[in-house]
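Peer 1: build me a model:
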Amino acid sequence: MSEKQAKAKAYWKENLRYLLLLLSIWFLVSYGAGILFKDALDEIKLGGFKLGFWFAQQGSIYVFVILIFIYVRLMNKLDKKYGYNEE
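Peer 2: Below is the predicted model of the structure:
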């Protein structure tokens, strides 16, 4: 295996690790907070709405958008680390 292939494999492995981590967070927020832990979260109010309801309706979308920005930042750092940046 050439050095270029080894670098590409390490890049892809780190990319997959980021993806799994961020998708796991999104799953926990959308499925966990919106469905599994809804009853416990409904004891807390946010803006007049029960927190479990809020996560199911809006919170998971907000978290998803935030995770997109985090992913972009992580990938920019990863690109620089492995020399794939376009600068």
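
Peer 1: from now on I want contacts and neighbour counts done on CA atoms only, so please keep to that.
Peer 2: Fine.

Peer 1: spatially nearest residue to the residue positioned nearest the centre of the chain (excluding sequence neighbours)?
Peer 2: Centroid check for the chain by C-alpha atoms, centre = their mean gives residue 22 as the closest residue, at 2.6 Å. Leaving out its chain neighbours, the residue that sits closest to residue 22 by C-alpha to C-alpha, 6 or more residues apart in numbering is residue 67, at 6.6 Å.

Peer 1: another sequence for comparison is provided below:
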Amino acid sequence: MVDKTSSEAYWKANLRIILISLIIWFICSFGLGIILRPALMGISVGGADFGFWMAQNGSIYVFIILIFVYAKLMNSLDREHGVEE
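Peer 2: Model prediction:
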């Protein structure tokens, strides 16, 4: 059985990883795709302005990368705290 201090440290680290992932997700999808779209209109990517490209394609790529990074970070966190499968 894992002691309470180790369990609290594990969940604190887990929540930190989740919070950072959500911030990156928000910035890429909502920030670059909607809020900053007018400012990004001069940059062209694939024949479209960068804001539109991020809303349609770029955010999907970022989300896929986030999934793999999250899985890797959680595997290392699980190993560090002795709760790996």
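
Peer 1: returning to what we had before: from memory the residue nearest to residue 22 of structure 1 sits against residue 20, does it?
Peer 2: No: at 11.8 Å, residue 67 of structure 1 does not count as touching residue 20 under the criterion of C-alpha atoms under 8 Å.

Peer 1: higher neighbour count, those two?
Peer 2: Neighbours per residue (other C-alpha atoms under 10 Å) separate residue 67 of structure 1 from residue 20, with residue 67 holding more: 17 against 12.

Peer 1: so what touches the helix or strand where that one lies?
Peer 2: Using DSSP states H and E, residue 67 of structure 1 sits within helix 60-82. Helix 60-82 of structure 1 is contacted from outside by 7, 11, 15, 18, 19, 22, 26, 29, 30, 34, 85, using C-alpha atoms under 8 Å, 6 or more residues apart in numbering.
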